[in-house]
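A.B. asks: No sequence on hand, only this structure:
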């Protein structure tokens, strides 16, 4: 529940939604057709769509990439998942995909956005056999985030770490964060990532970055080589670094084929030797 000033109470924690300022998570929710957004978010999203008309399609492609990568990793035997930058719940969420394959899978969601805390209970509806948990944590403080995750996950066994559409919002710290997290994961773990790129729609993406910057959200795109650096030392799964919709597409997944320009994100999954 929210009050008129955008302040909410959840589990006795006060959450200031700051509804008068556009928020990247709520803009993303709007692109996906969700209802957890406010006028400021819709106005900013409208400006983004005016210069980058692919935003809705890109968001959909990114969510589909998450579902496919989670499914294939669960099929491969991974039973622990850490999803950082969770965002507002959109079904099917990561735990629903993982636990449909392996009901005993453990899933930890982590995010620092107040809006996600408000919806945390929706994230916790997993199977009786498995574990689904949520921690309020900031990816820019990976040590503290991992400490919270250790309460649920066994770091002596493989973990699938997902950071989808996240690191382009912390461009100056992205590689430091990634290497710090990778170093704590055991052999057999997987790194799942997607990231905005200008390689396919340079002009439109540059204008999109300007809109987000003007709305108070730092964002940066990367090249294919820059994205591939995140996976250094790990073994990329086939087909390697590709536009998100090209990563192991499921037959008939999308009735209308998505172009690289419409996706404008690279996606890849790598496993620690």
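C.D. replies: Structure's in. What do you need? No experiment lies behind these values; they were computed from the predicted model shown. Residues are numbered from 1 along each chain as shown.
A.B. asks: only C-alpha atoms for contact and neighbour calcs from this point on.
C.D. replies: Fine.
A.B. asks: and residue 227, what element?
C.D. replies: Assigned by DSSP states H and E, residue 227 belongs to helix 224-228.
A.B. asks: buried set for that helix?
C.D. replies: Buried positions in helix 224-228, judged by neighbour count with 16 or more other CA atoms under 10 Å: 224, 227-228.
A.B. asks: what do you get for stretch 96-115?
C.D. replies: Neighbour counts over stretch 96-115 (16+ other CA under 10 Å) mark 96-99, 101-115 as buried.
A.B. asks: cool, and stretch 172-186?
C.D. replies: Of all the residues in stretch 172-186, those buried under the rule 16+ other CA under 10 Å are 174-175, 177-178, 181-182, 185-186.
A.B. asks: and it, how far apart are its ends?
C.D. replies: Stretch 172-186 stretches 26 Å from its first residue to its last (CA to CA, to the nearest Å).
A.B. asks: what's the answer for stretch 185-194, then?
C.D. replies: Distance between the two ends of stretch 185-194: 19 Å, counting by CA to CA.
A.B. asks: Then stretch 79-90?
C.D. replies: Using CA to CA, the end-to-end distance of stretch 79-90 comes out at 21 Å.
A.B. asks: Equivalent analysis for stretch 114-128, please.
C.D. replies: Termini of stretch 114-128 sit 27 Å apart (CA to CA).
A.B. asks: what sits up against that stretch?
C.D. replies: When contacts are defined by CA atoms under 8 Å, 6 or more residues apart in numbering, stretch 114-128 is touched by residues 8-10, 15-17, 25-26, 86-89, 93, 95-96, 99, 103-104, 109, 111, 132-134, 136.
A.B. asks: could you redo the last one with a cut-off of 6 Å?
C.D. replies: Applying CA atoms under 6 Å, 6 or more residues apart in numbering, the contact partners of stretch 114-128 are 15, 87-88, 132-133.
A.B. asks: which element is residue 266 on?
C.D. replies: Here residue 266 is covered by strand 265-271, with elements defined by DSSP H and E.
A.B. asks: re earlier: of the buried residues of stretch 96-115, which belong to helices?
C.D. replies: With helices identified by DSSP state H, the entries of those that belong to them are 96-99, 101, 114-115.
A.B. asks: before we move on, the earlier item: please state the offset of the helix holding residue 227 from the chain centre?
C.D. replies: Relative to the chain's own centre, helix 224-228 is displaced by 18 Å; criterion: CA atoms, centre = their mean, to the nearest Å.
A.B. asks: what about the strands in the stretch 51-200 of the chain?
C.D. replies: Using DSSP state E, counting those that start in this stretch, the strands found in the stretch 51-200 of the chain span residues 80-84, 106-111, 131-136, 160-164, 190-196.
A.B. asks: Below is structure B, check it against A:
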């Protein structure tokens, strides 16, 4: 595997499992020192041990609920204390899926759902003063952001906002930091487990793609690694739709 992140430091939010974990793993295998985080100490510890078992020794874990101001400050403080700098930030944290239609969504659900956008901005406010020249930011959105459909419309619309945020941040953070977005199609992750149990027909999802298969989390991680590395230097303000052709048919 390439060593594109040798000597670099990457912060990945919501990275104890699923897409965040695989992104952290990919960065670590390519040489990065990795700061992972999630809401529960036990999950953080288990994720750190899993990464170390894969030969990634330069890894540190921190409890962080990105909606908590003190947690955000501590996340960046711990990264700088442990590794001394920041080269990459991946904003992967997201709220739970809600299957309520818009005309029935209570205000409390709106407050929770829009943390998808708010937390991405606030974590970067903490990190930005410490980002090195040539640094990179990756926001994790979803194909649903381009076409917010049932069963989780509010989730899709918050992901739509991340597409616009990517463009806005790319302009604001240039020329020293690139900002890009990855937007994967629905994947079998722990985060999506509730929806998968209720209604997902994987066979029909495979048939909807041009290559008749769903993607994998490791493929999403590979895309994030490309955009965050120097190989993706010519790319900023862009969203990479990862759907094996489903998005092209929309």
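C.D. replies: Yep, it's here. Please read these numbers as outputs of a predicted model, since none were measured by experiment.
A.B. asks: one step back: okay if I get the strands of the stretch 51-200 of structure 1 as a markdown table plus distance to residue 269 of structure 1?
C.D. replies: A markdown table is the format used below for those (distance: least, CA to CA, whole Å):
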| stretch | distance to residue 269 of structure 1 |
| --- | --- |
| strand 80-84 | 13 |
| strand 106-111 | 18 |
| strand 131-136 | 22 |
| strand 160-164 | 9 |
| strand 190-196 | 5 |
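A.B. asks: Need the counterpart of residue 90 of structure 2 in structure 1.
C.D. replies: Correspondence of residue 90 of structure 2 to structure 1, assessed by TM-score structural alignment: residue 162.
A.B. asks: Surely its match is in contact with residue 81?
C.D. replies: No - the pair formed by residue 162 of structure 1 and residue 81 falls short of the contact definition of CA atoms under 6 Å, at 7.6 Å.
A.B. asks: Find the centremost residue of structure 2, please.
C.D. replies: When structure 2 is reduced to its mean C-alpha position, the closest residue under CA atoms, centre = their mean turns out to be residue 92, at 2.6 Å.
A.B. asks: what's the single longest helix in structure 1?
C.D. replies: Taking DSSP H as the assignment, the helix of structure 1 that covers the most residues is helix 55-75.
A.B. asks: What angle do strand 80-84 and that one make with each other?
C.D. replies: Here helix 55-75 of structure 1 points in a direction 160 degrees away from that of strand 80-84 (axes from the mean of the first three to the mean of the last three CA atoms, to 10 degrees).
A.B. asks: For residue 211 of structure 1, which non-adjacent residue is closest in space?
C.D. replies: Distances taken as CA to CA, 6 or more residues apart in numbering put residue 48 closest to residue 211 of structure 1, at 6.0 Å, once the chain neighbours are dropped.
A.B. asks: ah, wrong one, I meant residue 269 of structure 1
C.D. replies: residue 192 (4.5 Å).
A.B. asks: Aligned counterpart of the one you found in structure 2, please.
C.D. replies: When structure 2 is aligned by TM-score structural alignment, the residue opposite residue 192 of structure 1 is residue 138.
A.B. asks: Check the burial of its match by counting its neighbours.
C.D. replies: Summarising burial for residue 138 of structure 2: neighbours were counted as other CA atoms under 10 Å, giving 25.
A.B. asks: about what we covered before: what is the neighbour count of the match of residue 90 of structure 2?
C.D. replies: Residue 162 of structure 1 has 24 neighbours, counted by other CA under 10 Å.
A.B. asks: same question, the one 4 residues further on
C.D. replies: Neighbourhood size, residue 166 of structure 1 [other CA under 10 Å]: 20.
A.B. asks: is it true that residue 110 of structure 1 touches residue 133?
C.D. replies: No - in this structure residue 110 of structure 1 lies outside contact range of residue 133 using CA under 6 Å: 8.6 Å.
A.B. asks: Which strand or helix spans the closest residue to residue 146 of structure 2 other than its chain neighbours?
C.D. replies: Spatial nearest neighbour of residue 146 of structure 2, chain neighbours left out: residue 160 (6.0 Å); criterion: CA to CA, 6+ apart. When secondary structure is defined using DSSP H and E, the element that contains residue 160 of structure 2 is helix 153-173.
A.B. asks: now the following helix or strand past that helix: how far from the chain's centre is it?
C.D. replies: For helix 153-173 of structure 2, the succeeding helix or strand toward the C-terminus, using DSSP H and E, is strand 177-184. When distances are taken as CA atoms, centre = their mean, strand 177-184 of structure 2 is centred 9 Å away from the chain's centroid.
A.B. asks: Name the residues that touch the following helix or strand past strand 177-184 of structure 2?
C.D. replies: Past strand 177-184 of structure 2, further along toward the C-terminus, the next helix or strand under DSSP H and E is helix 193-199. Residues from elsewhere that reach helix 193-199 of structure 2 (CA under 6 Å, 6+ apart): none.
A.B. asks: For the strand holding residue 266 of structure 1, name the packing helices and strands.
C.D. replies: Packing partners of strand 265-271 of structure 1 (3 or more CA pairs under 6 Å, 6 or more residues apart in numbering; DSSP states H and E): strand 190-196, strand 235-236, strand 242-243.
A.B. asks: In space, what's closest to residue 144 of structure 1 - neighbours in sequence excluded?
C.D. replies: The spatially closest residue to residue 144 of structure 1, leaving aside those adjacent along the chain, is residue 137, at 7.4 Å (CA to CA, 6+ apart).
A.B. asks: Would you reformat the ones in helices among the buried residues of stretch 96-115 of structure 1 as CSV and include distance to residue 153 of structure 1?
C.D. replies: Formatted as CSV, those follow (distance: CA to CA, whole Å):
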residue, distance to residue 153 of structure 1
96, 17
97, 18
98, 15
99, 15
101, 18
114, 23
115, 24
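A.B. asks: Pick out the most distant pair among those residues.
C.D. replies: Longest distance between any two of those is 30.3 Å, between 101 and 114; criterion CA to CA.
A.B. asks: any idea how far the match of residue 192 of structure 1 lies from residue 108 of structure 2?
C.D. replies: Computed as CA to CA, the residue 138 of structure 2 to residue 108 of structure 2 distance reads 28 Å.
A.B. asks: Show the contacting residues for the match of residue 90 of structure 2.
C.D. replies: Listed by CA under 6 Å, 6+ apart, the contact partners of residue 162 of structure 1 are 83, 192-193.
A.B. asks: Please name the nearest non-neighbouring residue to residue 74 of structure 1.
C.D. replies: Looking at residue 74 of structure 1 with CA to CA, 6+ apart, the closest residue is residue 98, at 5.8 Å.
A.B. asks: Which residue in structure 2 aligns with that neighbour?
C.D. replies: So residue 98 of structure 1 corresponds to residue 27, using TM-score structural alignment.
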